[in-house]
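Student: Predicted structure and sequence below. I'll ask about it afterward.
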Amino acid sequence: MRETDVSIIPKTLKKMKVLATSLILGLSFILADLTCLCYGALQVGFYRGKCGIADVEAIVAGVVTGRFIRDPAIVASLLRLQFHDCFVNGCDASILIDGTNSEKTATLNLNVRGYDIIDEAKAAVDNACPGLVSCADIIVIASRDAVFLSGGGRYEVQTGRRDGSVSLARNVNLPVPSMSVSEAIVAFAQKGLTAADMILLLGSHSVGVAHCSFFKDRLYNFRNTGRPDPTMDASLAKTLRITCPQDETLNNTVNLDQFPLDPFLLDNSYYKQLVLHRGILQIDQELALDPKTKAMVTTLANGFDFPARFGVAMVKLGAIGVLTGGQGEIRTSCRAINVHPT
């Protein structure tokens, strides 16, 4: 749906503040009882006691933390990876499969990142307990850990997914930035998600970037009017035109959240920017204008409960179309379906 592409050991006062905020929100949210939000055969702690003394989720967290220290932009990458996986065929890791016509090759997935992080985490858990942990579960665990590291609070993930064996580019039908709010609500509803879930999940746009091609029409020729989008703050439009010249073929990127001090902090500043008409993507800004979503955007912009509510929405996202029990498989490699002898 979007183009997304702080160190845990702080070196500056700001980074210390971000980490402290993350820990406080994480600890407070652990107290919330999410264990009642069970979906099918998924459960919190599915791997507990199944890998000897090893803690599967801690192994994945170690991989994600190590990468985050070097590249905090992985937060947006992993969130996008989970969204793009779950919205097509359900959360079955089908986006990870290589192939000339796999989901990876679809236009909307060409700039998805994070595959190598999942590979690294898969190798680490298989080293402890081979053939036990699905790639689909690793995506969900890794996204949760990235959210926590970026200050978004910690939520409990449900696991027990198995991996799918179908990955086709023609199946990729994701929401796009030019959608209206009504169209987006319908698209999310088809996946069992409410309008509120949609608004919360779009809060992931507080991290990450967007390529100019996804919003350049708003700067120069909105809806073929020959003029900029009148709903965009004029000073923001002026700034964005410097990065995204009208006739420039180079597809530059800008931060989706234009609050300049916290580009890697997952918080409610995204909603604050929308209220100020500083949304980058068309769908983002329309959330703050459409009567169906405006009130919730304003509430989130002025409130303090975004981290907790975002975690609940991520759990719901992670339950879409899951394979459990005798369905699917546990892939040996996340990039290929298992070869079964005939």
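Tutor: Done, it's in. Residues are numbered from 1 along each chain as shown.

Student: C-alpha from now on. contacts and neighbour counts both.
Tutor: Noted.

Student: Provide the count of other residues in contact range of residue 70.
Tutor: 12 (other C-alpha atoms under 10 Å).

Student: Can you get me a residue count around residue 139?
Tutor: Each residue near residue 139 was counted by other C-alpha under 10 Å, and the total is 28.

Student: And for residue 242?
Tutor: Residue 242: 9 neighbours (other C-alpha under 10 Å).

Student: Sticking with it, tell me its helix or strand.
Tutor: Here residue 242, judged by DSSP states H and E, is contained in helix 234-243.

Student: So which bits of that helix are buried?
Tutor: Under the neighbour-count criterion of 16 or more other C-alpha atoms under 10 Å, helix 234-243 has 237, 240 buried.

Student: Which elements pack onto the helix or strand following it?
Tutor: With elements assigned by DSSP H and E, the helix or strand that comes after helix 234-243 is strand 253-255. Using 3 or more C-alpha pairs under 8 Å, 6 or more residues apart in numbering; DSSP states H and E, the elements in contact with strand 253-255 are strand 209-211, helix 234-243.

Student: Throw these into a markdown table and include distance to residue 63, thanks.
Tutor: As requested, the helices and strands packed on strand 253-255 are exported to a markdown table (distance: least, C-alpha to C-alpha, whole Å):
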| stretch | distance to residue 63 |
| --- | --- |
| strand 209-211 | 23 |
| helix 234-243 | 34 |
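
Student: here's the one I want to compare it with:
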Amino acid sequence: MDRFPVSIKDVAREARVSIGTVSNVINRPEVVSEDRRRRVLKVIEDLGYVRNDVARQLKAGRSRTIGLVVQDTGNPFYNEIARGAEAAADTLGQAVIVGNSGLSHAREEVYLDLFEEQRVRGVLITPQSSQDRSRIDRLRSRGTPVVLVDEQAPASQYCSLAVDDVEGGRMAVAHLLDGGARSITFVGGPAALHQVADRQTGARTAVDAVPGASLDVVETTALTVLEGRRVGEELLRRPETSRPDAVFAANDLLAIGLLQAFVFDHRLRVPQDVALVGYDDIDFAPSAIVPLSSIRQPARLIGRTAVELLEDELAEDHRHRHVTFQPELVVRESSGGSAGPEPK
């Protein structure tokens, strides 16, 4: 049988007090006598009353929740950003709700619509497009602050934060070149993702600085382990003379898939036959079958800083700003390094 939610009126009637008294017990218990407070709390427990935060938000105009829209919750990098955002929000008495756009503009808009309807405190988002931000602009124009995550935007228009992916790509390939590699393959896609394009640009910069070095680009349809394995099998089908001596993958999931393809049945030795570097330094990287060298992004710090920027957005004297984080090369066995203690 359907049952309607217990209302504050039901509690007041059962406890034989006014609605105002029930409200005070919930929100300002210090102004209510001990006897009445106990009586109201017992009725709340007996009836199973749950405070209607949606109604409170409508009255206050702002909730205690933050909406976070990421491109792929299957990527541990975005999960780490969410953890950082949750940690920062928790210290402020707030909560984070995560939406996975799955690289879909339609799903991104669904979450933005939902968060706007729920009157969230603000939205943190890694947008699908760096060019078309019309939906985000509409959201902001109607009073919901927005911070762009893993995205560089003009500081005059948005608050945003990102890692210097061009430098990260340059660092990864410079490391492979320093190890003696000259035929480098960059694996990543879709190319429309600016993160992928920036890492490729950095890779190209490093190769162009070394005479005799070359860069081949293999585009993927997604940044997943399965796509990495597919490309790895493709590289294995090439004649030995046409194979690269090093591969830079646009993220660690691709790199792990490539590694699986290379070492299956001992078809290629990593790093002796082909050196490999990934990007993100996810938790799986050091525990891969060959510990994976990677470019580390401070994902949790990104999440925490995004919440701080959002709180700044709510201040009356706020000025937009962009925060750039620097990547870090973590060398392990897959590129010829030793699997020693993890860097702090």
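Tutor: Here it is on my side, so go on. Values in this document were obtained by computation on a predicted structure and should not be read as measured data.

Student: Could I get the TM-score for this pair?
Tutor: The TM-score (TM-score structural alignment, normalised by the length of structure 1) is 0.27; 162 aligned residues with a C-alpha RMSD of 7.2 Å.

Student: before we move on, back to that, nearest to residue 116 of structure 1, out of the helices and strands packed on strand 253-255 of structure 1?
Tutor: strand 209-211 (19.6 Å; C-alpha to C-alpha).

Student: Show me what the closest one is packed up against.
Tutor: Counting by 3+ C-alpha pairs under 8 Å, 6+ apart, strand 209-211 of structure 1 packs on strand 253-255.

Student: Pull out the buried positions in the helix ranked longest in structure 1.
Tutor: Scanning structure 1 for the helix with the most residues, using DSSP state H, yields helix 13-30. By 16+ other C-alpha under 10 Å, the buried positions in helix 13-30 of structure 1 come out as 15, 16, 18, 19, 21, 22, 23, 25, 26, 29.

Student: Can you add distance to residue 300 of structure 1 and give those back as a markdown table?
Tutor: Shown next, in a markdown table, are the buried residues of helix 13-30 of structure 1 (distance: C-alpha to C-alpha, whole Å):
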| residue | distance to residue 300 of structure 1 |
| --- | --- |
| 15 | 24 |
| 16 | 25 |
| 18 | 19 |
| 19 | 22 |
| 21 | 18 |
| 22 | 18 |
| 23 | 21 |
| 25 | 16 |
| 26 | 18 |
| 29 | 17 |
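
Student: what ranges do the helices span in the stretch 1-150 of structure 1?
Tutor: 13-30, 56-70, 74-86, 115-128, 135-149 (DSSP state H, counting those that start in this stretch).

Student: Turn these into TSV, including distance to residue 301 of structure 1.
Tutor: As requested, the helices of the stretch 1-150 of structure 1 are exported to TSV (distance: least, C-alpha to C-alpha, whole Å):
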stretch	distance to residue 301 of structure 1
helix 13-30	17
helix 56-70	27
helix 74-86	20
helix 115-128	32
helix 135-149	19
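
Student: To residue 234 of structure 1, which of those helices lies closest?
Tutor: Comparing the helices of the stretch 1-150 of structure 1 by C-alpha to C-alpha, helix 74-86 comes nearest, at 27.0 Å.

Student: same for the closest one, what does it pack against?
Tutor: Going by 3+ C-alpha pairs under 8 Å, 6+ apart, helix 74-86 of structure 1 lies up against helix 56-70, helix 135-149.

Student: Tell me which of these is the most buried.
Tutor: Ranked by mean neighbour count, those are led by helix 135-149 with a mean of 27 (mean count of other C-alpha atoms under 10 Å).

Student: Distance of residue 147 of structure 1 relative to residue 136 of structure 1?
Tutor: Applying C-alpha to C-alpha, to the nearest Å, the value for residue 147 of structure 1 to residue 136 of structure 1 is 17 Å.

Student: Same check on residue 81 of structure 1?
Tutor: Distance from residue 81 of structure 1 to residue 136 of structure 1, by C-alpha to C-alpha: 11 Å.

Student: so who does residue 235 of structure 1 touch?
Tutor: When the contact criterion is C-alpha atoms under 8 Å, 6 or more residues apart in numbering, residue 235 of structure 1 has no partners at all.

Student: What of residue 171 of structure 2?
Tutor: 202, 203, 206, 295, 329.

Student: what's around the first one, how many residues?
Tutor: Close neighbours of residue 202 of structure 2, defined as other C-alpha under 10 Å, add up to 22.

Student: Touching, it and residue 165? I think so.
Tutor: Yes. Assessed by C-alpha atoms under 8 Å, residue 202 of structure 2 is found in contact with residue 165 at 7.4 Å.

Student: Let me see the ranges of the helices in the stretch 201-344 of structure 2.
Tutor: 225-237, 252-263, 299-313.

Student: Among these, which comes closest to residue 26 of structure 2?
Tutor: helix 299-313 (26.3 Å).

Student: List the buried residues of that closest one.
Tutor: Quick answer for helix 299-313 of structure 2 (16+ other C-alpha under 10 Å): 299-307, 309-313.

Student: and it, what does it pack onto?
Tutor: Taking 3+ C-alpha pairs under 8 Å, 6+ apart as the contact cut, helix 299-313 of structure 2 packs with helix 76-91, strand 122-125, strand 146-149, strand 159-163.

Student: Apply 7 Å and report the result again.
Tutor: Judged by 3 or more C-alpha pairs under 7 Å, 6 or more residues apart in numbering; DSSP states H and E, the packing partners of helix 299-313 of structure 2 are helix 76-91, strand 146-149.

Student: Now do the longest one against helix 299-313, angle only.
Tutor: The reference is to helix 76-91 of structure 2. 50 degrees (axes from the mean of the first three to the mean of the last three C-alpha atoms, to 10 degrees).

Student: Follow the chain on from helix 76-91 of structure 2 and name the next helix or strand.
Tutor: Downstream of helix 76-91 of structure 2 (by DSSP H and E), the next one is strand 95-100.

Student: What residues of the following helix or strand past that next one count as buried?
Tutor: Under the assignment DSSP H and E, the closest C-terminal helix or strand after strand 95-100 of structure 2 is helix 105-117. For helix 105-117 of structure 2, the neighbour count (16+ other C-alpha under 10 Å) marks 107, 108, 111, 112, 115, 116 as buried.

Student: again, but for stretch 88-98 of structure 2
Tutor: 88, 89, 95, 96, 98.

Student: what about the last one, distance to residue 69 of structure 2?
Tutor: When distance is defined by C-alpha to C-alpha, residue 98 of structure 2 is 6 Å away from residue 69 of structure 2.

Student: Over to the third one?
Tutor: Applying C-alpha to C-alpha, one obtains 14 Å for the distance of residue 95 of structure 2 from residue 69 of structure 2.
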